[in-house]
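Colleague: would you be able to build a 3D model of this:
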Amino acid sequence: MSSPYLLIIVLMIASWGIQWRLRSKFKQYSLVPLHSGLSGAEVAAKMLADHNIHDVRIISTDGQLTDHYNPTDKTVNLSEGVYAERSAAAAAIAAHECGHAVQHATAYSMLQFRSALVPTLSAVSRFMPWILMGGILLLRTSVIPLGVGIALFALTTLFSFITLPVEFDASRRALAWMDKRGVVTVQEHAMAKDALWWAAMTYVVAALASLATLLYYVSIFMRRR
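Modeller: Predicted coordinates:
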């Protein structure tokens, strides 16, 4: 078994473990009432107002841990549990998503770079798997199709790694603001930081898995050459 392939398996197992840990932490911290008594939606509203952002809507969305900021329509989308809940976990996630809104409003360079790649990746993702599959099947004839597929997959790997500083920066902004405004106590800050750290780890593992997969395709390409 090749090293990249083994690494992919290890990272898949790690990803499952981190997702389980994140959900466990969120459930644990959701049981701790927030001292300030603010709901996730109220935390989001205060953070946006404090940063003079008045053109972003806060809406509730279905699902669990489906929270995200949409720069296209300028909406902070909070899952049902986060939107109405008054806990350290809800406050952390709401503030984190607003951190992305602050990045957008202040033209944070890494977010701009990431957003610029989205249209290209949306188009590429539709046919990239077929190009890679076709490239492997046609290896005996030509290495060009697989080479093209690898180049396209490299874009998705780049996107995964660009996402990391964007996510870590949003968490940094969220925690700093919550401390400054007294949204969380010292104990609640530790909970919020822990929850956001586990959330960030899901992106780290995803980036490493993408890199391992890229190396796997590259190893196939190099052996054929």
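
Colleague: contacts, neighbours, all on C-alpha from now
Modeller: OK.

Colleague: how far does the longest helix along the chain sit from the chain's center?
Modeller: Longest helix in the chain, counting residues (DSSP state H): helix 186-224. Here helix 186-224 is found 10 Å from its chain centre; the criterion is C-alpha atoms, centre = their mean, to the nearest Å.

Colleague: I'd like the structure of this one too, to check against the first:
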Amino acid sequence: MFLAIENVLCPAEVAAIRAEAAEMTFDDGRVTAGRFAQQVKANAQAAPSPELEAVQAKVQAALMAHPVFASAARPRAMTRLILSRYRAGQTYGLHVDDALMQGVRTDLSFTLFLSDPDSYDGGALEIEEPLETRAIRLPAGSLILYPSTTLHRVSPVTRGERLAVVGWVQSWIRSPGQREVLFDLDRAVQQVHAQDGKTALFDTLTKTRSNLLRMWAEG
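Modeller: Okay, the predicted model is just below:
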């Protein structure tokens, strides 16, 4: 499942992170790439610092509190977040994310865009699919969530600066198909409650969702 989630961060939060990033030191992004991905990775990422830790904590808290992200990802664990930066001429060639990072199985990948798309050219997240390649550039504060199993790239930036937070999730629900069923059930539960309140149908749907979670969640 590919999912664009709007307004994970509000404009003021995005502006504050960009201001903080402007004061940070950035290192060569290849230090966190796998053996073969290093050959095609040319970007920068924020070096460890108390300021970066504050940004990481702020973003992770926003993600965990966002109902759509929580419903779609069912996060059990998350890697340490990376604040990445691409400037003119920088890119990240075609690659697949490592299956294990920092002891976390990577089920889902995400990019949280921090730069307004009008402020830079290029820099699309391009995800390979059997029938087409998706090219994604979202508004600042919005996030794309997608399977870590996919081949993807970041096209070369030709103007401006592309700033983003990237990370990976290990889900309580390993199967993508099962995660999608539960995501659809969440939306159905919300819609039924909004329309009719706590009805017999609402109770049946919540019972079904809970029992599927018991069946599918990894202990």
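
Colleague: TM-score, when you put one on top of the other?
Modeller: TM-score for the superposed chains, counting by TM-score structural alignment, normalised by the length of the second structure: 0.33, backed by 118 aligned residues with a C-alpha RMSD of 5.3 Å.

Colleague: doesn't T206 of the second structure lie inside a helix?
Modeller: Yes: membership of T206 of the second structure in a helix is supported by DSSP: H, G, I helix; E, B strand; the rest coil.

Colleague: pretty sure it sits against V189.
Modeller: Yes: between T206 of the second structure and V189 a contact is recorded at 6.7 Å, counting by C-alpha atoms under 8 Å.

Colleague: who's more crowded, those two?
Modeller: V189 (20 against 17; other C-alpha atoms under 10 Å).

Colleague: quick one: contacts for the more buried one?
Modeller: Counting by C-alpha atoms under 8 Å, 6 or more residues apart in numbering, V189 of the second structure makes contact with 202, 205-206.

Colleague: what of S15 of the first structure?
Modeller: Taking C-alpha under 8 Å, 6+ apart, one finds 202, 205-206 in contact with S15 of the first structure.

Colleague: right, and the helix or strand after the helix or strand harbouring it?
Modeller: Using DSSP states H and E, S15 of the first structure maps to helix 3-30. Toward the C-terminus, helix 3-30 of the first structure is succeeded by helix 40-50 as the next helix or strand (DSSP H and E).

Colleague: what residues sit buried inside that following helix?
Modeller: For helix 40-50 of the first structure, the neighbour count (16 or more other C-alpha atoms under 10 Å) marks 40-48 as buried.

Colleague: so what's the most centrally placed residue in the first structure closest to, chain neighbours aside?
Modeller: Note on the first structure: the residue nearest the mean C-alpha position is Y203, at 5.2 Å, using C-alpha atoms, centre = their mean. Distances taken as C-alpha to C-alpha, 6 or more residues apart in numbering place L164 nearest to Y203 of the first structure, at 6.5 Å, with adjacent residues excluded.

Colleague: now V169 of the second structure
Modeller: With sequence-adjacent residues excluded and distances taken as C-alpha to C-alpha, 6+ apart, V169 of the second structure is closest to M78, at 4.6 Å.

Colleague: and the one you found, how many residues sit next to it?
Modeller: Residue crowding around M78 of the second structure was assessed by other C-alpha under 10 Å; the count is 21.

Colleague: so it versus V189 of the second structure, what's the distance?
Modeller: 27 Å (C-alpha to C-alpha, to the nearest Å).

Colleague: the longest helix in the second structure is where?
Modeller: Max-length helix for the second structure by DSSP H is helix 176-196.

Colleague: so who does A77 of the second structure touch?
Modeller: Counting by C-alpha under 8 Å, 6+ apart, A77 of the second structure makes contact with 104, 169-171.

Colleague: buried ones in stretch 52-68 of the second structure?
Modeller: With burial defined by 16+ other C-alpha under 10 Å, the residues of stretch 52-68 of the second structure counted as buried are 52, 55-56, 59-60, 63, 68.

Colleague: the residue nearest to Y203 of the first structure contacts A206, doesn't it?
Modeller: No: with contact defined as C-alpha under 8 Å, L164 of the first structure does not count as touching A206 (9.9 Å).

Colleague: secondary structure element holding L78 of the first structure?
Modeller: Per DSSP H and E, L78 of the first structure falls inside strand 75-79.

Colleague: and that strand, how far out from the chain's middle?
Modeller: Centroid separation between strand 75-79 of the first structure and its chain, computed with C-alpha atoms, centre = their mean, is 14 Å.

Colleague: related to what we said a few turns ago, in strands, which of the contacts of A77 of the second structure fall?
Modeller: The strands, defined by DSSP state E, take in 104, 169-171 from these.

Colleague: could these go into CSV alongside neighbour count?
Modeller: CSV is the format used below for these (neighbours: other C-alpha atoms under 10 Å):
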residue, neighbour count
V104, 17
V169, 24
Q170, 23
S171, 24
